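Novice: pasting the structure only:
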């Protein structure tokens, strides 16, 4: 990517809040790589499809402001919102990001794990059709944008099964992607500067950003 490109950063927070440490410090790191970046305050404590509409509008706005390519980088529930923008059908021209970086993402709304994000986004009694239509692994198609995913095997809040489901879907669809799983690190570690092993994700992501087309 180049300074003419832009990455929208979506902090996590179970669709109830937005974690500060997954916002401004991450945008600063991206700018240090020479990539334009800003934090997106997508709506929380609101139901689907409001977060998706917000991300799509922000992608379109970044293009209107002159960005040649627009990426999304999200953490946890923010990664789910970013992934919805990357994979869900129905995007208007200019609303779909060109690449996605998903950090310990909430992927499946059909799993029992991490019910908080699911209930905040689609309610506690959502039927299976709605849960499927908001599960990233069920939305991936061959034209999905290149994707970088990382997770930790020690994550108990959003188990690594979520990342594996997405990796399988991306592989099955032939979508260019990288998937990295580190053994240690609790959920919500952000830039992971103090977590040996997982701290490598930033260098891996930076190298991927320099290669992705």
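Specialist: Thanks, I have it. If you're wondering where the values come from, they're calculated on a predicted model, not measured in any experiment.
Novice: For the rest of this, base every contact and every neighbour count on C-alpha atoms.
Specialist: Will do.
Novice: and stretch 2-19, how far apart are its ends?
Specialist: End-to-end distance for stretch 2-19, by Cα to Cα, to the nearest Å: 27 Å.
Novice: Not counting sequence-adjacent ones, nearest residue to residue 182?
Specialist: If you skip the residues right next to it in sequence, residue 182 has residue 152 as its closest partner in space, 4.6 Å away by Cα to Cα, 6 or more residues apart in numbering.
Novice: I'd say that neighbour and residue 188 touch.
Specialist: No. With contact taken as Cα atoms under 8 Å, residue 152 and residue 188 are classed as non-touching, separated by 10.3 Å.
Novice: Which residues does stretch 81-90 contact?
Specialist: When contacts are defined by Cα atoms under 8 Å, 6 or more residues apart in numbering, stretch 81-90 is touched by residues 10, 51-52, 55-56, 72-74, 91, 95-100, 102, 134, 136, 139-141, 144-145.
Novice: before we move on, back to that, count of residues packed around the residue nearest to residue 182?
Specialist: For residue 152, the count of nearby residues is 23 (other Cα atoms under 10 Å).
Novice: ditto for the one 4 residues further on
Specialist: Neighbour count of residue 156, defined by other Cα under 10 Å: 13.
Novice: How about the contacts made by it?
Specialist: Under the criterion of Cα under 8 Å, 6+ apart, the contact partners of residue 156 comprise 186-187.
Novice: Name the residues of stretch 38-49 that come out as buried.
Specialist: Within stretch 38-49, the residues that qualify as buried by neighbour count (16 or more other Cα atoms under 10 Å) are 38-44, 47-48.
Novice: Take this one as well and set it beside the first:
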């Protein structure tokens, strides 16, 4: 009886977080022929880190009762790996509890061995992710006017890049589907590539160690915000030793200057990479995010 009950619980859990893996492309653009194979390693901290992605995918998590809102999730990892558990799959499951259809983006990591132009590879995959979600919106029970993007750390840079460069199409888009997210959630994000704020590892991995000042500006999202940039919710800890919290401040102030709705949650402590749960300080930023999404009308009560 006990075993049967456990089986029912497992079955119910699997049904609640129904997953489907979707290839982004039939033929991956901007790619070189390579023998490099994807790697996935789970460390002692329980986090699975994926590297050497050559075949990008969406992992769709469908809620039991979808409410029309969808979120594309970009895990972080310095454009070197994807911390795909606590900044991807776990987040998708939590969003499902709100009725949100969630998509974990397993995007390509910049590499001259696998790409002709590594600087656009991640953005291509993010644009393609949004494109696929809107293309299949009716089939998946999604409102195409309620499609957001969420990014952690370097994934936050990718999410912010999608939010500021959505008109710079780096994929084929013959049907002219909007690639602009309707909102963004940026968690301890890399925003700037400047010397004063930038995360050197992310910058070097994406645009190289000898990038020109003009190229650095081109990839510094705080400089690219305009009045049509999507509303944003930002989260950062002031003691973040990896990505200075000034990144979030700079983006928030740029949004404010352009009269774009934005909210920022700053923790005094928390460090970097805490995911949904900051164990160093009380305060549930996910609950605050939910209230903000309701306020800006991307989520029902």
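Specialist: Ah, there it is. Nothing here was measured: the structure is a model prediction, and the numbers come from that model.
Novice: TM-score of the superposed pair?
Specialist: Laid over one another, the chains give 0.94 as their TM-score (TM-score structural alignment, normalised by the length of the first structure), with 211 aligned residues with a Cα RMSD of 1.4 Å.
Novice: Give me the aligned partner of the residue nearest to residue 182 of the first structure over in the second structure.
Specialist: For residue 152 of the first structure, the aligned position in the second structure is residue 237, judged by TM-score structural alignment.
Novice: now the aligned partner of residue 107 of the first structure in the second structure, what's its secondary structure?
Specialist: Residue pairing (TM-score structural alignment): residue 107 of the first structure is matched to residue 191 of the second structure. Under the three-state scheme (DSSP: H, G, I helix; E, B strand; the rest coil), the conformation of residue 191 of the second structure reads as coil.
Novice: Can you show me the strands along the first structure?
Specialist: For the first structure, the strands defined by DSSP state E cover 6-10, 36-39, 70-75, 99-103, 147-152, 177-182.
Novice: out of those strands, deepest packed?
Specialist: strand 70-75 (a mean of 29; mean count of other Cα atoms under 10 Å).
Novice: isn't residue 68 of the second structure right next to residue 101, touching?
Specialist: Yes. Between residue 68 of the second structure and residue 101 there is a contact at 7.5 Å, judged by Cα under 8 Å.
Novice: what do those two both touch?
Specialist: Here residue 68 of the second structure and residue 101 share the contacting residues residue 142, scored by Cα under 8 Å, 6+ apart.
Novice: The residue mapped onto residue 133 of the second structure from the first structure - how many residues pack around it?
Specialist: The alignment partner of residue 133 of the second structure in the first structure, by TM-score structural alignment, is residue 62. Using other Cα under 10 Å as the criterion, residue 62 of the first structure is surrounded by 22 other residues.
Novice: burial count for residue 197 of the first structure?
Specialist: Residue crowding around residue 197 of the first structure was assessed by other Cα under 10 Å; the count is 15.
Novice: excluding its backbone neighbours, what's nearest it?
Specialist: residue 182 (6.3 Å).
Novice: corresponding residue for that neighbour in the second structure?
Specialist: Aligned partner of residue 182 of the first structure by TM-score structural alignment: residue 267.
Novice: do the same with residue 21 of the first structure
Specialist: Structural correspondence for residue 21 of the first structure with respect to the second structure (TM-score structural alignment): residue 86.
Novice: correct me, but that match touches residue 277?
Specialist: No. With contacts defined as Cα under 8 Å, residue 86 of the second structure does not count as touching residue 277, sitting 9.3 Å away.
Novice: higher neighbour count, the two?
Specialist: For residue 86 of the second structure versus residue 277, neighbours defined as other Cα under 10 Å are more numerous around residue 86 (21 against 15).
Novice: List the contacts of the residue nearest to the more buried one when sequence neighbours are not counted.
Specialist: Spatial nearest neighbour of residue 86 of the second structure, excluding adjacent residues (Cα to Cα, 6+ apart): residue 275 at 5.8 Å. Contact criterion Cα under 8 Å, 6+ apart gives 86-87, 152, 187 as the residues in contact with residue 275 of the second structure.
Novice: how close does the most centrally placed residue in the second structure get to residue 211 of the second structure?
Specialist: When the second structure is reduced to its mean C-alpha position, the closest residue under Cα atoms, centre = their mean turns out to be residue 74, at 2.4 Å. Relative to residue 211 of the second structure, residue 74 of the second structure is positioned 24 Å away (criterion: Cα to Cα).
Novice: burial measure for the nearest residue to residue 193 of the second structure once chain neighbours are set aside, as a count.
Specialist: Beyond its immediate neighbours in the sequence, the residue positioned closest to residue 193 of the second structure (Cα to Cα, 6+ apart) is residue 220, lying 5.1 Å away. Counted by other Cα under 10 Å, the residues lying close to residue 220 of the second structure total 24.
Novice: and residue 220 of the second structure, what pairs with it in the first structure?
Specialist: Residue 220 of the second structure maps onto residue 135 in the first structure, by TM-score structural alignment.
Novice: before we move on, what about residue 20 of the second structure?
Specialist: Under the alignment (TM-score structural alignment), residue 20 of the second structure maps onto nothing in the first structure.
Novice: My read is that residue 20 of the second structure contacts residue 61, right?
Specialist: Yes. Contact criterion Cα under 8 Å: residue 20 of the second structure and residue 61 qualify, at 6.8 Å.
Novice: Which one's more surrounded, these two?
Specialist: For the pair residue 20 of the second structure and residue 61, the greater number of neighbours falls to residue 61 (23 against 11), based on other Cα under 10 Å.
Novice: all helices for the first structure, in order.
Specialist: If DSSP state H is used as the criterion, the helices of the first structure fall at 24-32, 50-64, 77-87, 115-122, 128-133, 161-173, 201-211.
Novice: Now distance to residue 17 of the first structure too, for those, in CSV please.
Specialist: Written out in CSV, the entries for the helices of the first structure read as follows (distance: least, Cα to Cα, whole Å):
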stretch, distance to residue 17 of the first structure
helix 24-32, 15
helix 50-64, 12
helix 77-87, 10
helix 115-122, 10
helix 128-133, 21
helix 161-173, 21
helix 201-211, 24
